[in-house]
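Colleague: Only the shape, not the letters, is given here:
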């Protein structure tokens, strides 16, 4: 077992070896990188910092399921509003139903997440995980998110935790970079975010302020 003030080794940027140990998660859903298909139309990855090792993308059936659920909700609303199925003769209702179902179908396709040994990408935005300068936990509507910024000025403004943590192998790579960034002393992370991510108290500068969590997590 590693010493709490000594993060695991940095993986090779090309091979990703040695893989980091399993990182703590608050997300219980688990999806792994697909081994039987290539990703569909992914955004361009970062260049010159190593290949993609893990990725996560909703399958097409999930997109159709989201669109069908949206259509069902709108159809139910129309039925209640009209007091029956008269709405099926209203082209305006059909236009709304088709439009929002298409928007949700397209939106589900955009949930692209990928990681290399030293970087992570959300949609088309990416950061260098070993040179993070700011990490914050926040809420974006109903979603719990991380806001990440690195020393190069790259930023992921709203990274859904449910997305990034649902692939354990991907999250392991990202979390190891987070640990090293905090250990460097150059990363701004508050006590709340440390507590939620279960960052060892002994790692990096001590959190400050009245609400600083001084529990030893590891």
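Modeller: Received the coordinates, thanks. Predicted model only: the values in this text are computed from it and were never measured.
Colleague: from here on, contacts and neighbour counts on C-alpha atoms
Modeller: Noted.
Colleague: Just the strands from the chain, written as ranges.
Modeller: Under the criterion DSSP state E, strands of the chain are mapped to 54-56, 113-115, 119-122, 125-128, 132-140, 143-150, 155-160, 188-189.
Colleague: Could I get those strands in CSV, plus columns for distance to residue 92 and mean neighbour count?
Modeller: What follows is those, written out as CSV (distance: least, C-alpha to C-alpha, whole Å; neighbours: other C-alpha atoms under 10 Å):
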stretch, distance to residue 92, mean neighbour count
strand 54-56, 37, 22
strand 113-115, 36, 27
strand 119-122, 36, 24
strand 125-128, 37, 22
strand 132-140, 32, 19
strand 143-150, 32, 19
strand 155-160, 34, 19
strand 188-189, 49, 18
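Colleague: try this one next to it:
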């Protein structure tokens, strides 16, 4: 995986003992990763008392985790959020309404989706 490491951020998810890391254009959780600048779908769902972020990139790579775990590390979240904004603006990624509301994406979504 030849990805840029500039501006990367790394931390351990205590609950699952999985490493989460992000670089300029990628997010990795354990052995799964997505290209955050080439996202095809961005979806927020609800779990038991928490929100989950589900990301799928243009190559079909999928990753999902609790939003809280990403936002726990500000530098990591900034990298992921920038990729999300880029994917919406330039790649016209599909975004569900819950993602628009929970991730405060109203400024980049001109016509918010009506479904979940």
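Modeller: Nice, I can see it. Here the structure is a predicted model, which is why all the values come from computation and not from measurement.
Colleague: rewinding a little: for the strands of structure 1, give me CSV that also has distance to residue 212 of structure 1.
Modeller: CSV is the format used below for the strands of structure 1 (distance: least, C-alpha to C-alpha, whole Å):
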stretch, distance to residue 212 of structure 1
strand 54-56, 34
strand 113-115, 31
strand 119-122, 28
strand 125-128, 27
strand 132-140, 14
strand 143-150, 19
strand 155-160, 24
strand 188-189, 11
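Colleague: Figure out which of these is closest to residue 65 of structure 1.
Modeller: strand 54-56 (17.5 Å; C-alpha to C-alpha).
Colleague: Read off where that closest one ends up in structure 2.
Modeller: On structure 2, the counterpart of strand 54-56 of structure 1 by TM-score structural alignment is residues 9-11.
Colleague: Now the matching stretch on structure 1. Mean distance?
Modeller: Here stretch 9-11 of structure 2, set against structure 1 after superposition, deviates by a mean of 0.5 Å using mean C-alpha distance after the TM-score superposition for structure 1.
Colleague: counting residues per helix, which one in structure 2 is longest?
Modeller: In structure 2, with assignment by DSSP state H, the single longest helix is helix 74-91.
Colleague: By how much does that helix deviate from structure 1 on average?
Modeller: Mean for helix 74-91 of structure 2 is 0.8 Å (mean C-alpha distance after the TM-score superposition for structure 1).
Colleague: Any idea how far that helix is from the middle of the chain?
Modeller: 7 Å (C-alpha atoms, centre = their mean, to the nearest Å).
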